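A.B. asks: Below are the sequence and a predicted model; questions follow.
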Amino acid sequence: MLSCHCLYPSLLQDFCVVDNMSTVRVNGFPCKDAKDVVAEDFFFPGLHMAGNTTNKQGSAVTQVNVAQIAGLNTLGISLARIDYAPFGLNPPHTHPRATEILTVLEGSLYVGFVTSNPDNKLFTKVLNKGDVFVFPEGLIHFQFNYGTKSTVALAALSSQNPGVITVANAVFGSKPSISDDVLAKAFQVDKQTIDRIQAQF
């Protein structure tokens, strides 16, 4: 595996800052030469601003990962601000490359994750301001604001590029679509039901 330590024999040897012009890549991202790295490569403004929750889910995720802060590449961390309208949902999803630790800053949330097959055990908790909950890497998890006030949470993730797979979007909104026959059999419903669900995505 290519290491940034051998690329940059300088004070910045521990960083591999993303630069769209470079041909050297680490973790799939092109890297800047150390002499071209600037403070802005480690900076993200405005996380205090609420996200737009006027959508079907009633939630907004503001990601701060390697796509927003170039200097995060190879550092193994990122974060996200999540805003929830009353009864807003961050729908069931997974991060294939990261464990998530979530802290409620304002309001309350009903959160949970499901273990892998064959147990599929559901772990849930109601979180209030200041409470923290961990979602293990790769497991399907969710957050729901069951209250009448807006909620804000901050999530830290153990990867500079954690990825996200929203279950419903992946299953019902794939391009091209997964066959109705496959989905109808998997969910034990008729094809018309599958068509209605796919139309939402």
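C.D. replies: Structure received. Numbers count the residues shown, from 1 in each chain.
A.B. asks: hey, let's count contacts and neighbours off CA atoms from now on
C.D. replies: Fine.
A.B. asks: Could you give the number of residues near residue 187?
C.D. replies: 10 (other CA atoms under 10 Å).
A.B. asks: From residue 193, how far out is it?
C.D. replies: Going from residue 187 to residue 193 by CA to CA, to the nearest Å gives 10 Å.
A.B. asks: residues contacting the closest residue to residue 94 other than its chain neighbours?
C.D. replies: Leaving aside its sequence neighbours, residue 94 sits nearest to residue 140 (CA to CA, 6 or more residues apart in numbering; 4.7 Å). The contact partners of residue 140, by CA atoms under 8 Å, 6 or more residues apart in numbering, come to 92, 93, 94, 113, 114, 115.
A.B. asks: And residue 93, by the same measure?
C.D. replies: Residues near residue 93 by CA under 8 Å, 6+ apart: 139, 140, 141, 142, 164, 165, 166, 167.
A.B. asks: That one belongs to a strand, doesn't it?
C.D. replies: Yes: the assignment for residue 93 by DSSP: H, G, I helix; E, B strand; the rest coil puts it in a strand.
A.B. asks: A further structure is provided below for comparison with the first:
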Amino acid sequence: MKVVNFLVALAVLALVFSSAIAYDPSPLQDFCVASNGSDSAVFVNGKFCKDPNHATADDFFFSGLNMAGNTSNQLGVHINIIDADVIPGLNTNGITLVRIDFAANGGLNPPHNHPRAAELLTVLEGTVYAGFVTSNPDHRLFTKVLKPGDVFLFPFGLIHFQLNIGKTPAVALAVLTSQNPGVDTIANAVFGSNPPINPDVLTKAFHLDKNLVSKLQKQVWVDPSE
């Protein structure tokens, strides 16, 4: 019985520990303004901390989020990421802010996921079709048509997308629950990997003709955040 109890306790501890490390660490100070200088004494969340006595209001400030991004690319989308590299004071606060601009008539933020964050999307302008797909084995699709003032949640790590279905440009703001959420654009990863994945793998996995797979692997895959 003692062995069973010990194994159960060990399993619970493992579960708690794995959950604890799945998110950004909690800050242990009021702030840790990110610094590129390695002469600082503290290294937190991948950034050196500026001496707090030298912090200024500018370390917590950004101007220009009202400026529209250039959507004249293959996808018709532009993503402006506001993270700790842009606002140094965001370091250790577990937040990333994103402005997404969509071209009229089909601007697309393609299917992707954030391995380290959930995302809350708010539409400011236009009409956006948004959705996410649950993981194995169900693959349930949840979608909504969003208009200005509407908010939609993309749960942690799930594949999701946004498409402008309106005749005018659209704008949305997204908040992600990590200062380094990461992004994995599905088509880019699958067909644009370097070096390329063996076409036999993709042909069988996606039920595609091998010639089509080879053609897709030769395409230029756009990074929406560039």
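C.D. replies: Arrived safely. All values reported here derive from a predicted model rather than from experimental measurement.
A.B. asks: Fetch the TM-score of the aligned pair.
C.D. replies: For this chain pair, the superposition-based TM-score is 0.90 by TM-score structural alignment, normalised by the length of the first structure; 194 aligned residues with a CA RMSD of 1.7 Å.
A.B. asks: rewinding a little: just the ones of the contacts of residue 93 of the first structure in strands?
C.D. replies: 140, 141, 142, 165, 166 (DSSP state E).
A.B. asks: quick check, nearest of those to residue 4 of the first structure?
C.D. replies: residue 165 (28.4 Å; CA to CA).
A.B. asks: which residues of the second structure fall in strands?
C.D. replies: 34-35, 43-44, 47-49, 77-82, 96-102, 108-113, 119-125, 128-133, 141-146, 151-154, 159-164, 170-176, 184-185.
A.B. asks: Need these in a markdown table (columns: distance to residue 71 of the second structure).
C.D. replies: Formatted as a markdown table, the strands of the second structure follow (distance: least, CA to CA, whole Å):
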| stretch | distance to residue 71 of the second structure |
| --- | --- |
| strand 34-35 | 30 |
| strand 43-44 | 35 |
| strand 47-49 | 31 |
| strand 77-82 | 5 |
| strand 96-102 | 6 |
| strand 108-113 | 10 |
| strand 119-125 | 15 |
| strand 128-133 | 15 |
| strand 141-146 | 20 |
| strand 151-154 | 22 |
| strand 159-164 | 12 |
| strand 170-176 | 11 |
| strand 184-185 | 17 |
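A.B. asks: give me the number of residues near residue 169 of the first structure?
C.D. replies: So residue 169 of the first structure, with other CA under 10 Å, has 15 neighbours.
A.B. asks: related to what we said a few turns ago, which residue in the second structure aligns with the residue nearest to residue 94 of the first structure?
C.D. replies: In the second structure, the residue paired with residue 140 of the first structure according to TM-score structural alignment is residue 159.
A.B. asks: With residue 40 of the first structure instead?
C.D. replies: Per TM-score structural alignment, residue 40 of the first structure is aligned with residue 58.
A.B. asks: And for residue 190 of the first structure?
C.D. replies: Checking TM-score structural alignment: residue 190 of the first structure goes with residue 209.
A.B. asks: circling back: residue 79 of the first structure: which of the contacts of residue 93 of the first structure is nearest?
C.D. replies: residue 164 (12.6 Å).
A.B. asks: for the closest one, what are its contacts?
C.D. replies: Per CA under 8 Å, 6+ apart, neighbours of residue 164 of the first structure: 93, 94, 95, 96.
A.B. asks: Report the separation between the counterpart of the second one in the second structure and residue 83 of the second structure.
C.D. replies: Correspondence of residue 94 of the first structure to the second structure, assessed by TM-score structural alignment: residue 113. Relative to residue 83 of the second structure, residue 113 of the second structure is positioned 17 Å away (CA to CA).
A.B. asks: Thanks again, I'm all set now.
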